[in-house]
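In: Predicted model follows, preceded by the sequence.
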Amino acid sequence: MPRNRSILLLSLGHACVDVYQGAVASLVPFFVAERAYSYAAVSGIVLAASLLSSVAQPVFGLLTDRRAMPWLLPVGTLLGGVGIALSGLSGSYALTLAFVAVSGVGVAAYHPESARVARLASGGSHSAMGWFSLGGNLGFATAPLLVTAVVATGGLRLSPLLVVPALAGSVLCLPVLRALDRTVRGGPGTAMAAGADDKGAFVRMSLAVVCRSVVFVGLSTFLALYVQRRPGGSEAAGTAALFVLYLGGAVGSVLGGRLADRWGRVAVARWSYLVSGPAVAGVVFVPGPAMFVFVALTSAGLYVPFSLQVTLGQDYLPTRVGTAGGITLGLTVSIGGLASPLIGRLADATSLRTALMPLILMPALSWLLFRTLPEPTPPNFAAQDTGAPDTGAAGMGPVTALEHPRRETSEPDRSRSADRPPELR
């Protein structure tokens, strides 16, 4: 299967899964209206989905490092959809919490393995990984539209219709999994030669991702309210600002991959964070419509490094790519999200502008951390003759590109190093 088609299918499947990350918060108004849940109760539902999903992702990463599980892509997608679909059928708070938790586990199961499969299908292309990340961003952004279109017309009793994206996503990934498996069964196939882990660099990069998450989650939570309460602001202006924040993310994900193919991931991420600091300051301090320009710059600056950090984490921990994906996609995001209540408390004690001011420093911290990071040697996506079949642990036949990368240190490709920028050599 051509690489572009594989990435397109995986990106669409990613969108179908991440719809359920945004669906929980979108269901909150309907839970309050139909079931009279308190704010504390609905906060518990959102926490059950987001925190469980984020914390469980590294666990699934550890499991997939021990044994390849490509079947988690369709199964995780279905669990994510079934949990949300059933959450509207019972008025029991305990059952609602349980169904939402099932959805969170499904989302958590999907991401580490899908990041590894997408990396294999992309052949190491940063641009292709950017498109894969774009799918998730679009899925998250369209969740409110989907939930409102379904539930607002007939109430929570129509929530089973929300399973449709999960059915579509589980089917979309199957041709990619079959193609990758069939490629190696038929002869030479794509495999990754893994080197030694650089745990120090991975930890520093993860701290940078946490700082990035603090900024993005903080703005996602309070931006609309902040714009609405500014002089001349309105509810429409607040909604528009939030839309620009999400739309810039769609552009940034693709742009980051293209820039990294030319200048390297670490350099691109470093410059992105350097731009993000002044952009966040513009969001906080610049009055009038010009503020929307800074919202767009902030969004692009925060999203350009997003997919790059996933592949950087995989290359810093080449023998534990599942763990790397689980941490960069899950745990660091949830830790960053824990700052939102602190921002809210500071806003209650002072003002929302004062509470948002510390966010200006977060991109600077990410920039400083990225200054200490080396550009890792990417895995060698080389043709490999598998020879006689060797049954893999995943039960999918020979140990193929879908199975684990070979645990051997690969020498950098000296023939290509002269064509790279100095910091990539």
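Out: Great, that's in hand.
In: alpha carbons only for contacts and neighbour counts from here, please
Out: OK.
In: Neighbours of Ser276, how many?
Out: Using other C-alpha atoms under 10 Å, Ser276 is surrounded by 30 other residues.
In: For it, give its distance to Asp197.
Out: Separation of Ser276 from Asp197 (C-alpha to C-alpha, to the nearest Å) stands at 30 Å.
In: same question, Ala355
Out: Taking C-alpha to C-alpha, one finds Ala355 at 39 Å from Asp197.
In: Compare these two and say which is more crowded by neighbours.
Out: Ala355 (20 against 16).
In: List the residues that contact the more buried one.
Out: Ile343, Gly344, Leu346, Ala347 (C-alpha atoms under 8 Å, 6 or more residues apart in numbering).
In: Please, which helix or strand holds it?
Out: helix 352-356 (DSSP states H and E).
In: And the next helix or strand past that helix?
Out: helix 361-371.
In: in whichever helix or strand comes after that next one, what's buried?
Out: Toward the C-terminal end, the helix or strand that comes next after helix 361-371 (DSSP H and E) is strand 380-384. Of the residues in strand 380-384, Asn380, Phe381 count as buried by neighbour count, 16 or more other C-alpha atoms under 10 Å.
In: which non-adjacent residue is nearest Tyr316?
Out: Distances taken as C-alpha to C-alpha, 6 or more residues apart in numbering place Asp198 nearest to Tyr316, at 5.0 Å, with adjacent residues excluded.
In: Just to check, Phe370 is in contact with Ala208?
Out: Yes. Checked against C-alpha atoms under 8 Å, the pair Phe370 and Ala208 is within contact range at 7.2 Å.
In: One more to weigh against that first structure:
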Amino acid sequence: MTSGTAIPPALPASREGTRYRVLGAISFSHFLNDMIQSLILAIYPMLKGEFALSFAQVGLITLTYQFTASLLQPLVGLYTDRHPKPYSLVFGMGATLSGLVVLSLAPSFGVVLLAAALVGTGSSVFHPESSRIARLASGGRPGLAQSIFQVGGNGGSAVGPLLAAAIVMPHGQGAIAWFALAALVAIIVLWQVGAWYQRQHLASGARARRKAAPMASPVSSRVVALGIGVLLVLIFSKYFYLASLTSYYTFYLITRFHLSAQAAQVYLFVFLFAVAAGTLLGGPIGDRIGRRQVIWLSILGVAPFTLVLPHVDLMWTGILTFVIGLILASAFPAILVFAQDLMPGKLGAVSGLFFGFAFGMGGIGAAVLGALADQRGIEFVYHLCAWLPLLGVLAVLLPDVGHEPRRLRAAAS
């Protein structure tokens, strides 16, 4: 079975072509969703000073948000595979909006954790369902569709620190409430996406499913288990390392190079911009040359740069983190579509599993690395994490499920 046959029959994407307006709407909503998330990460220095937090407590904020999303995403994906909910995205963004308001008013560390849990709940609904819609609107180009969807999120992650530096840091915690307007805009957009999903998926879905043959994996169940296991190890490598940068990069720059918090956030923006660019490239390249090759190169290929990073000056730190973000981020669209091709017909469950596991690894990584930074110092964290991308060598164990460009073009014709 080719990767094109993994597209659910509820939407005849190959005949209708790639729905760029739908992908654009989902990507824009992802931009707003992840901008809000990165805003929280970017104000960690302010929260640390406001509530006299240790690094371990800073990591606990990330763990609360990521762990909530990690636990719920697979469950949401599994449920919506069986019972599609076109307007569930609106509910998820409503939870994110509530989290922002709570965070802006939080009088204590415990309430900050509650706000993080609400934002995590919103993400748990948003990511698996949005990924499903991106696949349905792909027109037989799933790698491109996932990249368009995910580049919005990474773009939002890049912009968040700049907005934090310009708005929240000068005006204080209460200014966070202004970003509830972004969540409100996302709710309006997602309502329109939900209407499209209902028309295209639910109206014709039951009839199409009755006519379609059951979708089976192109490989045996044993090979599927091995492939999924390898992909999850690679997700661990990628997101544990990324946790060191997304949660603690500003502290690293402040500690080692004596930058101000606002100057450090500019460097964080540069890194997150590179992540966005890498995400956009990863999917289309995977459609063209094969997803195994992209996964192999993006995880293992970044290792030389991570190993050098702790030993260079400020200028090279900025350059290397840009290169690391660009290469490492190209993996996730390829990993997600590869997993969807291994388990066709279970888009929600697979998307929820991988987004949830990624969130979980990011959260656990932030908590573990924060505790380690308290004990051994923030620079030690970067020396240790530099070795994680070497796990990318395991990509050699991934099965061949037919990602050759010719077959992809045939599937989309």
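Out: Okay, I see it. Just so you know, these numbers come straight off a predicted model, no measurement behind them.
In: care to give me the TM-score?
Out: Laid over one another, the chains give 0.79 as their TM-score (TM-score structural alignment, normalised by the length of the second structure), with 382 aligned residues with a C-alpha RMSD of 3.5 Å.
In: and the residue nearest to Tyr316 of the first structure, how far is that from Thr153 of the first structure?
Out: 52 Å.
In: Comparing the two, which shows the higher neighbour count?
Out: Per other C-alpha under 10 Å, whichever of Asp198 of the first structure and Thr153 has more neighbours is Asp198, with 15 against 10.
In: How many neighbouring residues does the counterpart of Leu47 of the first structure in the second structure have?
Out: Matched by TM-score structural alignment, Leu47 of the first structure corresponds to Leu63 in the second structure. By the criterion of other C-alpha under 10 Å, Leu63 of the second structure has 27 neighbours.
In: all helices for the stretch 301-413 of the second structure, in order.
Out: 303-308, 314-329, 331-342, 347-376, 378-385, 405-412 (DSSP state H, counting those that start in this stretch).
In: and the ones you listed, which is most packed in?
Out: helix 331-342 (a mean of 27; mean count of other C-alpha atoms under 10 Å).
In: so where is that helix in the first structure?
Out: Helix 331-342 of the second structure covers residues 305-316 of the first structure once aligned (TM-score structural alignment).
In: Centre of the chain to that stretch, how far?
Out: Stretch 305-316 of the first structure sits 11 Å away from the centroid of its parent chain (C-alpha atoms, centre = their mean, to the nearest Å).
In: now do stretch 16-36 of the first structure
Out: Centroid displacement of stretch 16-36 of the first structure relative to its chain, using C-alpha atoms, centre = their mean, is 19 Å.
In: likewise stretch 330-343 of the first structure?
Out: Centroid separation for stretch 330-343 of the first structure versus its chain: 14 Å, with C-alpha atoms, centre = their mean.
In: and for that stretch, what are the contacting residues?
Out: 50-51, 53-58, 108, 206-207, 209-214, 217-218, 221, 355-356.
In: Show the end-to-end separation of that stretch, please.
Out: This stretch, stretch 330-343 of the first structure, spans 21 Å end to end (C-alpha to C-alpha).
In: Same check on stretch 155-173 of the second structure?
Out: 23 Å.
In: Now for the counterpart of Gly88 of the first structure in the second structure: which residues touch it?
Out: Under the alignment by TM-score structural alignment, Gly88 of the first structure pairs with Ser104 in the second structure. Residues near Ser104 of the second structure by C-alpha under 8 Å, 6+ apart: Gln173, Gly174, Ala175, Ile176, Ala177.
In: Now the fourth one: closest residue in space that isn't a chain neighbour?
Out: It refers to Ile176 of the second structure. In space, and not counting its chain neighbours, Ile176 of the second structure is closest to Ser104: 5.1 Å by C-alpha to C-alpha, 6+ apart.
In: how big is the offset of the host helix or strand of that neighbour relative to the first structure?
Out: In this assignment (DSSP H and E), Ser104 of the second structure forms part of helix 88-105. On superposition with the first structure, the average gap between helix 88-105 of the second structure and its aligned counterparts reaches 1.8 Å (mean C-alpha distance after the TM-score superposition for the first structure).
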